[in-house]
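Participant: Generate coordinates for the sequence data below:
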Amino acid sequence: MALTPMMRQYLEIKEQYPDAILFFRLGDFYEMFFEDAKLASRELEITLTGRDAGEPERVPMCGVPFHAADNYIAKLIDKGYKIAICEQVEDPKSAKGLVKREVIRVITPGTVIDGNMLSDKDNNYLVAVCRIGQSYGLAVSDLSTGLFQVTQMTGQWALNQLLDELIRLAPREVVLPHSLWQDEGVKKSFQELEGTTITSLADQIFTQEQAQQALTEHFGQAKTTALDCWQSPAVCGAAGGLLHYLLETQKRKLQHITEITSYFTQSYMILDGIARRNLEICKSLRDGGKKGSLLSVLDLTRSAMGGRMLKAWLEQPLIDIKAINERLDAVQELVDSVLLRDELATALKNVYDMERLTARAAYGSANARDMLALLASLQMLPPLRQALTNCQSKLLKRIYDQFDTLEDLKGLLESSIAEDAPITLRDGGLIKAGYSQEVDQLRAVARDGKSWLAGLESREKEKTGIKSLKVGFNKVFGYYLEVTKANLNLVPEYYQRRQTLANAERFITPELKEYESMILGAEDRLVELEYNLFVDVRNQVAAEVSRIQHTALLVAQVDVLVALAEVAARQGYVRPEVNNSGVIEITEGRHPVVEINLGPGCFVPNDTYIDTDRHRLALITGPNMGGKSTYQRQVALIVLMAQVGSFVPASKASIGIVDRIFARVGASDDLTSGQSTFMVEMLETKQIMDHATSQSLVIIDELGRGTSNLEGMAIAQAVIEFLHDVVGCRTLFSTHYHELAELEGRLAGLKNYATAVKEQGDEVTFLRKVIRDQASKSYGIHCARLAGLPGQIIQRANQLVQQLEFNQRAAQEVVAGKTQVAASVEQLALFPEKNEEHDEFKKEIVALDIANMTPLESLNYLYQLQRRLQGKK
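Facilitator: Predicted coordinates for the structure are as follows:
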């Protein structure tokens, strides 16, 4: 049997989008067939049915209602699937035969623009990668905001740098040439990106010639030439590939992507994925959520735009002292002026996501509610700018000077969009009274007609004597007069039958027919006219997308600065001094996250001093749970906050610029790749050894615990010596190997520190204070007791420790005894060779079974030997 025409149409379209689930519009539903139906029914937990399609068996089918499709699409996108939206592209009434259908858009994880599929304070990045020789080009876009940026990585560590940048961006989707995806090294690295969909495209899309053409057509010759894209084939290829993918999936002009900008990773402090994870900058280690991270402490932003910008600042701390101090000056001014801060905060509360609202307007998907939200935001711009009028800091003054209050767009939206406009665009009620004379006239006609209808029922009841007569309306038959069958004998001759029901008849009169035409004609025309006027207003907004985006970025900056000032004022943070001295000196520093969790006054502050000379490596010993790890991380976070331009949790801080922070903390394994805890530890350590510079800050916590004590201590010492002698970076190195404290004095730049402990009998108190000292105990059994291990285990552990300590002392005595015996033998060698007594001594000593002598026997023999030698003298 031949397939039905509709099913052939479906298969022809599906063939063009093999890697997407095809949402095929049939009436009020999106239908899926064959394998797509099986997949969607499983993932969405909806019923799988069948449909006659001309084949012997019914083909698998499932569907979702058109009006609720967004929720289903969001679930599939969240699972990493792509959705091809297929719509009717001609009016069924005028179609000859099968209605024409086309895919109007492909929604992928990296091209989501709908608000309900996005996290307000997170960017939704789509990234393209291209490799030419030893260089990697990276292009990144957020379709929901209009962002489009490029950068380049070159040299020996280019792939590592690329992966670090991808970890920072956490893109929802990566696009790359098919040949690059076949590279096993690249493939393995990219597959480790969490929650990222990988899409490979034909290599020719990334060629410089094709990329140049696409970029020039979209951005114009001036912008692409100014960017020097042509100088780097890898960057050009990545940007062209990204733009091609966006245009192919969205199938429309992207009016809101107006700028292509470049950035350099070297312009910011570099943080690899290990440091980002261990320092919990934007995600907590516990569950990967925002709670428990540095971001959760600092994020008092009022707008989604501000939230995204704060996160971007934290992920890319500055290394330019001038730029850092400009931010700090602005925060200082806002901290000092409570009134200014409150004025700005009040206005910011009513600012919606101008970036995404404008993007949807330019994209053509914004509804009236979006436009009203944009209007509410525009109405806050004048008071925001007014509050900045007398600011003195350079950054706030620059924002004031560049601030466009967009009065023309505010006036347009205030006059055009009705305050109670509905979400849907085809139900009328979009346009405000007074904006369009024609709209007002049509509304008057419809209103007058309905007023006449309201009186028709009473007039006809009185005229005919039919007390139960009703005036009604439905979409199929229009307006009618309904008479029950019991009263049909009272129906006058001028009533014309329109519809017969079981218990009633429906009629129309010539007069009612005339008013029906007038009312329905006016309503249909009104809906169409309002829709067209709304689209025109939306297009006028879209035409000013660059102006709105620029102002939105300024508003976001103000939001971030106000938030940082607010946190500083609440938490008692101080302004750090940022310089090129190489010295990190912190007085009474605190961990910003732990301090919040403990509550006011509960956190024990600590001082820090490290530099690039005589105090470049702080070796911290002390018990588990003594606070070493918290102390190390707080130093790193204070440095990071300072270079972001934030005040810091301390009573005083001077921060010498850091180019990178490395944080090797704790133990973890990677079972998926078969790597043990110790191997992960070594690989993370290698990362530091390969990339740390003399300007870096390194924190290492408990290195070498994954192997034997002897080997672990040896590795730890070797790493310390390498960091001290070869790299010369500022380092905080904590360890449970107390013996390593002997390195002070041997390494000129190493200083010993310890976490203080108070002992009273069997009671041990961790003071959480870091002091200039060295520890002698680990207090592991005490920690086990605190953790609640059974008393029997604690008691037995104490017995074993005493036994092991005794054995260790005994072994040390044996070694000492053997050493002394050996020394005596060497001493005998000084006697004349022909001395007979010397020969006797020699024979006697050689015959000794030293390995089986007890410490006491060794000492006794040595004593007797000494006596005999003294007698000879």
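Participant: all contacts plus neighbour counts: C-alpha atoms, from now on.
Facilitator: Will do.
Participant: What strand or helix carries Lys777?
Facilitator: Using DSSP states H and E, Lys777 sits within no helix or strand.
Participant: Can you tell me how far it is from Glu744?
Facilitator: 18 Å (Cα to Cα, to the nearest Å).
Participant: Am I right that Ala784 sits in a strand?
Facilitator: No: under DSSP: H, G, I helix; E, B strand; the rest coil, Ala784 falls outside any strand and is assigned helix.
Participant: contacting residues for it?
Facilitator: Ile794 (Cα atoms under 8 Å, 6 or more residues apart in numbering).
Participant: again, but for Gly306
Facilitator: So Gly306 contacts Lys121, Val555, Ala556, Gln557, Val558, Asp559, Val560 (Cα under 8 Å, 6+ apart).
Participant: Validate this expectation: the second one resides in a helix.
Facilitator: Yes: following the definition three-state DSSP, Val555 is counted among the residues of a helix.
Participant: Just the element for the spatially closest residue to it that is not a sequence neighbour, please.
Facilitator: What sits nearest to Val555 in space, not counting adjacent residues and going by Cα to Cα, 6 or more residues apart in numbering, is Gly306, at 7.5 Å. Assigned by DSSP H and E, Gly306 falls within helix 304-315.
Participant: for comparison, sequence B:
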Amino acid sequence: MKDGPSPAMKQYYTAKAAHPDAILFFQMGDFYETFGEDAAVVARELDIVLTSRGRDKDGERMPLAGVPHHAAEGYIARLVNKGFKVVVCDQVEDPKKAKGVVKRDVVRVITPGTVIDSSMLGSPGAQYLMAVAPGKKGSIGTAFLDVSTGEFFVSASDGGRDYAELVSEVVRYHPSECIVPESSPDALAVRLRAQGLLVSRYRDDAFLPESARSLLCEQFGTNSLGGYGCEELDGAVAAAGAALRYARETQRSELAHIAGLSTRLSARNMALDAITLRNLEITKSIRSEAAGITLQGALDVTETSMGSRLMRSFLIAPLLDPEAIGRRLDAVEYFVGNPMARADLRSHLDRCGDIERIAGRISYGNAGPRDLLTLRESIERIPALKDLFTDETPENIREALEAMSDLSATANFIARAIVDEPPALARSGGMIREGFCAELDELRNLSTSGKDWIGQFQQQERERTGIKSLKVSYNRVFGYFIEVTRANLHLVPEEYERRQTTANGERYTIPKLREKEAMIATAEDRLSVLEAEVYADLVRTLAACVPELQATARAIGHLDVYAALAENAARYDYTRPVIEESGRIVVREGRHPVVERSMEVGFVPNDTDLDGSGNQIMIITGANMAGKSTYMRAVALLCIMAQMGSFVPARHATIGIVDRVFTRVGAFDDLASGQSTFMVEMLELANILNNVTPQSLVILDEIGRGTSTLDGFSIAQAVVEFLHGKAVTGPRTLFATHFHELIELEGKLKRVKNFHFAVKDTGRDVIFLRRLVQGATDKSYGVHVAELAGIPKKVTERALVILKEAMVQELKGGGKTPRYTQMLLVDTGEGVAETNPAVEELRAMKLDEMTPLAALNTLHRLQNLANGGNGRR
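Facilitator: Coordinates of the predicted model:
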């Protein structure tokens, strides 16, 4: 036995050493083989057989798992979609001509964030590679690059506590992969991985601002980045340069279709943090990927992939400029008022391919024949699409139409070159149309005529020899041969040269057949090589059109979004909102855009009147399941829809610009970090109180319910007082609570108003009317909700008994009919303690002068005092 690995395995170890964090697909003949730990992963993830062959460096049996070369794309796609990196090492010379071991080289590095192959892109959504780099004064620069389309943008955020803003970026854009500097703190990578993100450490020198700036200027053909709005953002520039370098290295390409970038600053868009995106289910359902429906799912009725991606970008970054919002609304209104133009446009777009991604693959050089056919059919529709707009159109529609280039020459070029029914892969051959290349036609004719000659030769030999069953056949080993059965061997002419004996007869050849075989084989080999060369030249020629294709794709995306938003408006009776700079939010008969779609009976609409300087805070009480949470979410979603440029589900809506939507709803334990429901609630609340502005919209649902009744009530009231403040205006706030004592704040704080959801109590049954009315209520109907949820009747009946007993006890203690179902008691074992020092101190507290943190510390001390402690820590 030889010592050491074989020459081929030496090649494998060299390639693997250069890519230790990736699965290496190593071509060996007609298979891609994986070895060692890679083989174990591949076998497990792809459910294929794990075998072994030879010995590894330590003398142990080498695990082996392989996939057929022709089917590798599908296997690689599955691995990449699971979050793995895959390196492809191909044989780069003909094994028949190799002297010694065949040469192999890495030809592709495929990562989740740099996928460009159509077979590996799991969805029409953006496939972002994210890069993160430190900036000045603790800031963090981020870059997002979609290699498949060329979309490229940067932003900058505050590093902050626990990278909260960075996490919001991840949730907002949902990148497939993130690279961070090699020397970045572990806490950063851990925080990002907690979002389910593949995080890779990349060499530090790629993140140096000066080298990054130089690389970007080289890519864009400019002397500075001033025109892109990021010249002074060192962290963002560093992240962008690293992302571009990583993409170019993995793709082994200059990626010419990445021709610029944009800067997205928070000052231009409504801020939607990760918590709000989750709570309002903007792009992802809280329940699961498959269950429920999101706002994106409700609104996205676009016809193209370009439109779908743009719709999502509108949704996660609503505008703050009323004029810009108005221009979008004008475009939507045009399509609402022109249903025939809208229907015709959507009909054209329905048959339009993903021009943006096809352009990316053309630039990269791996566009398939069917990509080109789709591209041709798509751009052939543009003239008819533009002809739909003969009248005066709003500015945004006019700009989109003007951005669409005349690509008829490109369509004609593809039509002349590519057959009407091409193969999926260029290597399959047969995609170049006859008449496009004279040399190719000549070889094709030679190959075809050669096969015709074989048929004629077979017939001639049958007649000449008298052997009616004589056949001319072909296999890879012997080429063409004459086959004669045993019964006819006595008729074989002397000039026949025997080549092989079989069970059924003999195989022969003659010089004439050998000569023709050589001609046919040569023609077919040359045909295959030449057609591949012609196709590659064709794709390179089309690469010059990529900028025009990208601009046209973006324009189509805009038209698609405006028409889709108009389709929703017409289908679901939405109205155009009035956008203004005021602090008002006035909605008449507003509805929840998602919930109303799933209701079997009609959705009950409600009004909203919020004004930062008047009716600033709505305290909403009432029964469980009455509709408080749905109502509050609906108000927030209407604001988001209005500022993204959509009509809204309401009879009328006036939306004063909202700079940020904050939400604190639901309860989610963060068990991974050891944080309880109440701690999570307090962290989210702290984020709101520390970042809220007078232009914000705040949605608070059941603040304080994660702790004791006294603690919870005290926190809830302190929060209302803080948001109200002593200024003349404050953040517009919807505050749902079961602490009915908070309704007394209406008489103490001038910008607080009480509301509740009406309930019809028949004495035997409870009917939720879903109607918001002014004023307070004192009932929660918790036992009735328990009955509706299917709690066993014995439990609910016992609960009613206990409830009545508690009410009687309260009557004994206070002498009045109880007003509140959620009572505030400090239990001493004999009823309410009238002289408890904690209660006396609580009554004397000056809440208006306390910060939230001081209130929390005081509450902790009072709780200790009430429990018999000395009130000190």
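Participant: Let me see the TM-score of these two.
Facilitator: Once superposed, chain against chain, the TM-score is 0.90 (TM-score structural alignment, normalised by the length of the first structure); 816 aligned residues with a Cα RMSD of 2.1 Å.
Participant: Give me the mean deviation of the helix holding Gly306 of the first structure from the second structure.
Facilitator: For helix 304-315 of the first structure, the mean deviation from the second structure after alignment is 0.9 Å (mean Cα distance after the TM-score superposition for the first structure).
Participant: Show me what Thr858 of the second structure lines up with in the first structure.
Facilitator: Using TM-score structural alignment, Thr858 of the second structure has no partner in the first structure.
Participant: typo on my end, it should be Ala17 of the second structure
Facilitator: In the first structure, Ala17 of the second structure lands on Glu15 (TM-score structural alignment).
Participant: mind checking how far its match is from Glu544 of the first structure?
Facilitator: 39 Å.
Participant: between these two, who's got more neighbours?
Facilitator: The neighbour count for Glu15 of the first structure versus Glu544, taken as other Cα atoms under 10 Å, is higher for Glu544 (16 against 10).
Participant: Tell me the spacing between that one and Asn367 of the first structure.
Facilitator: 17 Å.
Participant: what's the answer for Leu22 of the first structure, then?
Facilitator: 25 Å.
Participant: re the thing from before, over to the match of Ala17 of the second structure. Which of the three states is it?
Facilitator: Glu15 of the first structure ends up helix, using three-state DSSP.
Participant: same thing with Leu619 of the first structure?
Facilitator: strand.
Participant: Could you pull up the residues touching it?
Facilitator: Leu619 of the first structure neighbours (Cα under 8 Å, 6+ apart): Leu732, Phe733, Ser734, Thr735, Ala741, Leu750, Lys751, Asn752, Tyr753.
Participant: middle-most residue in the second structure, spatially?
Facilitator: Central residue of the second structure (Cα atoms, centre = their mean): His174, 4.7 Å from the mean position.
Participant: That one: what's it in contact with?
Facilitator: His174 of the second structure touches Tyr128, counting by Cα under 8 Å, 6+ apart.
Participant: Could you pick out the buried ones from the contacts of Gly306 of the first structure?
Facilitator: Lys121, Val555, Ala556, Gln557, Val558, Asp559, Val560 (16 or more other Cα atoms under 10 Å).
Participant: And the host helix or strand of the last one, what does it pack against?
Facilitator: This means Val560 of the first structure. Using DSSP H and E, the element containing Val560 of the first structure is helix 545-571. Judged by 3 or more Cα pairs under 8 Å, 6 or more residues apart in numbering; DSSP states H and E, helix 545-571 of the first structure is in contact with helix 294-298, helix 304-315, helix 321-336, helix 338-348, helix 354-363, helix 394-402.
Participant: re the thing from before, Leu22 and Asn367 of the first structure: who's more crowded?
Facilitator: Leu22 (27 against 20).
Participant: Mind checking what secondary structure the more buried one has?
Facilitator: From three-state DSSP, the assignment for Leu22 of the first structure is strand.
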